[in-house]
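# Just the structure for this:
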Amino acid sequence: MLVKNNEWFSQPKNHCANCPSARYCLAHGLSDGEVAQFSRKIKHPRPRHKGEKFFMMGDSFNSFAMVHSGCVKSYVTSRGGEHQIIGFYMPGDILGLDGIASGEHRYTAEALETTSICELAFRDYEDLCNCAPSLQWRLLDALSQKMVAEQKMLLMLGKMTSEQRLANFLLDLSSCMAARGMSAQTISLPMSRSDIANYLGLVIETVSRLFSRFQVEGVLTVQRRIIGISDRTRLQAIAYNNCEDYCELDRVA
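Next up is the predicted model:
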């Protein structure tokens, strides 16, 4: 369960039709009537602030959610209490699908900043698919994209240097921002250097050193969490140096 029953807050009628995030929502492309039905099934828990959880590893699964605003990180926790970050979720990304097969969530989802979600019970999603079959393809598309991203991450961790990992991470974030109508040249990082290092399988000192080096070399401008891409061609060259296979993955994604 993503939220408790007493945590809903009200939304205006037909809120999905008027939502500024509609263009990258699961319901994008549905007819007006289908959007109205979809909207009636959506629930809106209170926003989570930095460090608050939407659900935890081991919680029962009965719903999933679209990130409406903010950013979420997902991580697994070892028996020894160590965390490994396995993903970041931006507006439009679907959160919580990990529990479909087993009936429980396999990771913890934590807000990196004030974050709001649109929650849909899985049984309601199944009902909606009967009247809006394209929802099935939208979800399959999201799952397919997730699989490609995970394949790329495995290749990054197994084959890429630290420089290539960070360059790829920044290019992926830039593309994500551009797809959501934001600047592709200036990235406001919602995650810390420590989170980035954990996700990329590096130590924080390496990530900090690389940011400094890329700035000295004129590839980036760095002002705390505001990253400017000064030389995209050079950043791409770093990311894909002798890595033609990764370029193919980016074209698929």
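
# From now on I want contacts and neighbour counts done on CA atoms only, so please keep to that.
OK.

# From the contact counts, what lies against the longest helix anywhere in the chain?
Longest helix in the chain by number of residues, with DSSP state H as the criterion: helix 134-159. For helix 134-159, the elements it packs on are helix 122-131, helix 162-179, helix 244-252, judged by 3 or more C-alpha pairs under 8 Å, 6 or more residues apart in numbering; DSSP states H and E.

# To Gly201, which of those helices lies closest?
Gly201 lies closest to helix 162-179 among those, at 8.7 Å (C-alpha to C-alpha).

# Quick check: buried residues in that closest one?
162-171, 173-174, 176-177 (16 or more other C-alpha atoms under 10 Å).

# quick one: which of those is nearest Ile85?
Set against Ile85, the nearest of these by C-alpha to C-alpha is Phe169 (13.7 Å).

# Tell me the spacing between the closest one and Ser175.
Phe169 sits 10 Å away from Ser175, going by C-alpha to C-alpha, to the nearest Å.

# likewise Ile196?
17 Å.

# what do you get for Arg138?
Arg138 sits 20 Å away from Ser175, going by C-alpha to C-alpha.

# Help me confirm that Gln11 comes into contact with Arg46.
No. Counting by C-alpha atoms under 8 Å, Gln11 stays clear of Arg46, with 11.0 Å between them.

# quick one: which of the two has more around it?
Neighbour tally, Gln11 and Arg46, criterion other C-alpha atoms under 10 Å: the higher count belongs to Arg46, 15 against 11.

# The more buried one touches Thr115, doesn't it?
No. Contact status for Arg46 versus Thr115: not in contact, 9.0 Å apart, counting by C-alpha under 8 Å.

# Could you tell me how many residues sit around the nearest residue to Ser74 once chain neighbours are set aside?
Nearest residue to Ser74, sequence neighbours excluded (C-alpha to C-alpha, 6 or more residues apart in numbering): Ala109, at 4.6 Å. Each residue near Ala109 was counted by other C-alpha under 10 Å, and the total is 26.

# this one next, for a side-by-side:
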Amino acid sequence: MPHRALQIACSRCSLRELCMPVDISAADMERLDTLVTTRRRVKRGKPLYSRGDRFSALYAIRSGFFKTRVTASDGREQVTGFQMAGEIMGLDGIVSDEHTCDALALEDAEVCEMPYDRIESLSREVPALQTHVHKIMSREIVRDHGVMLLLGSMRAEERVASFLMNLLQRLHVRGFSEAELVLRMTREEIGSYLGLTLETVSRTFSRFADEGLIEVKHRQVRILDGAGLQTIVDSAGSRR
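This is a model prediction of the structure:
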């Protein structure tokens, strides 16, 4: 793809406010346009990068869903996160110059590749970029703390309710429905992320449906009582 086409797409991309600094000058935006050197398409089930790969770039998800996972020495896999359009991936590689997890596409996806040496260089010219990268790193730390809370103190129904409400909020920011979502991940992958068995996740979904909180049709979930789900999430905090 010609570089000029990339520039136009980056400047006018509907996800710009999610993955690029806001309130910057036109001149600085022109500089940031040069960040994206390549667009990569990743087929469903294929890796964007794998553990041990050399770290060289950050990736802004343009379309599609990903999951990140780590594998223990005995072969057990642990899902560590789900990422969607407008979010940045690859931060795990900064500390050691190699990736520490696998990033796999849950559906056909496209990412914008931003070489990290170029990010560092431009950060000296555009301070807003450096601030933005720091905010992204901080957000990842906060998210990790949230996962620790999920795994450490929440009951099964609180974990699933929190997962659904978080996913719904993230999708709504991107213009999707406030009440409906399509789960790109399997129940087993949700369980791995939440520290629950497949049976527990399925049973909790069924319970929520029986109680009129959600309606489930295969991977389509409709939120019927968001306030009720939020009450379940809040009940975890009331015990602390």
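
# Just give the TM-score of the two.
Once the chains are laid over each other, their TM-score by TM-score structural alignment, normalised by the length of the second structure reads 0.94; 238 aligned residues with a C-alpha RMSD of 1.6 Å.

# end-to-end on stretch 14-32 of the first structure?
Terminal residues of stretch 14-32 of the first structure lie 10 Å apart, using C-alpha to C-alpha.

# what about Ser183 of the first structure, helix or strand, and which?
Here Ser183 of the first structure sits in a region with no helix or strand, counting by DSSP states H and E.

# how near is it to Ser74 of the first structure?
25 Å.

# now swap in Asp59 of the first structure and tell me
According to C-alpha to C-alpha, Asp59 of the first structure and Ser74 of the first structure sit 14 Å apart.

# Likewise for Cys118 of the first structure?
Cys118 of the first structure sits 17 Å away from Ser74 of the first structure, going by C-alpha to C-alpha.

# Between those two, which is the more surrounded one?
Per other C-alpha under 10 Å, whichever of Cys118 of the first structure and Ser74 has more neighbours is Ser74, with 25 against 21.

# is it true that that one lies in a helix?
No. Counting by DSSP: H, G, I helix; E, B strand; the rest coil, Ser74 of the first structure is located in no helix; its state is strand.

# give me every residue that touches it.
If you count contacts by C-alpha atoms under 8 Å, 6 or more residues apart in numbering, Ser74 of the first structure has them with Ile85, Ile86, Gly87, Phe88, Tyr89, Tyr107, Thr108, Ala109, Glu110.

# okay, and stretch 178-193 of the first structure goes to which residues in the second structure?
The aligned range for stretch 178-193 of the first structure in the second structure is 172-187, by TM-score structural alignment.

# so which of the contacts of Ser74 of the first structure is the most crowded?
Busiest of the contacts of Ser74 of the first structure [other C-alpha under 10 Å] is Ala109, holding 26 neighbours.

# Touching, it and Val72? I think so.
Yes. Using C-alpha under 8 Å, Ala109 of the first structure is in contact with Val72, at 6.4 Å.

# Throw the contacts of Ser74 of the first structure into CSV and include distance to Cys16 of the first structure and secondary structure, thanks.
Shown next, in CSV, are the contacts of Ser74 of the first structure (distance: C-alpha to C-alpha, whole Å; DSSP: H, G, I helix; E, B strand; the rest coil):
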residue, distance to Cys16 of the first structure, secondary structure
Ile85, 31, strand
Ile86, 29, strand
Gly87, 26, strand
Phe88, 24, strand
Tyr89, 20, strand
Tyr107, 28, coil
Thr108, 27, strand
Ala109, 24, strand
Glu110, 24, strand
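
# Just put the residues you listed in JSON lines and tack on distance to Leu235 of the first structure.
Compiled in JSON lines, the contacts of Ser74 of the first structure are given as follows (distance: C-alpha to C-alpha, whole Å):
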{"residue": "Ile85", "distance to Leu235 of the first structure": "24"}
{"residue": "Ile86", "distance to Leu235 of the first structure": "23"}
{"residue": "Gly87", "distance to Leu235 of the first structure": "22"}
{"residue": "Phe88", "distance to Leu235 of the first structure": "21"}
{"residue": "Tyr89", "distance to Leu235 of the first structure": "23"}
{"residue": "Tyr107", "distance to Leu235 of the first structure": "32"}
{"residue": "Thr108", "distance to Leu235 of the first structure": "32"}
{"residue": "Ala109", "distance to Leu235 of the first structure": "30"}
{"residue": "Glu110", "distance to Leu235 of the first structure": "30"}
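
# For Thr206 of the first structure, state which of the residues you listed is nearest.
When these are compared against Thr206 of the first structure (criterion: C-alpha to C-alpha), the nearest one is Ile85, at 17.1 Å.

# burial count for Ile136 of the second structure?
Counted with other C-alpha under 10 Å, residues neighbouring Ile136 of the second structure total 17.

# To which residue of the first structure is it aligned?
Counting by TM-score structural alignment, Ile136 of the second structure corresponds to Ala142 in the first structure.

# List the residues that contact its match.
Ile94.

# Ser69 of the first structure versus that one, what's the distance?
From Ala142 of the first structure to Ser69 of the first structure the distance is 18 Å (C-alpha to C-alpha).

# do Pro12 of the first structure as well
From Pro12 of the first structure to Ser69 of the first structure the distance is 17 Å (C-alpha to C-alpha).

# So those two - more neighbours on which side?
Using other C-alpha under 10 Å, the more surrounded residue of Pro12 of the first structure and Ser69 is Ser69, with 18 against 7.

# In this model Leu112 seems to touch that one, though I could be wrong.
No. When contacts are counted by C-alpha under 8 Å, Ser69 of the first structure is not listed as touching Leu112 (11.1 Å).
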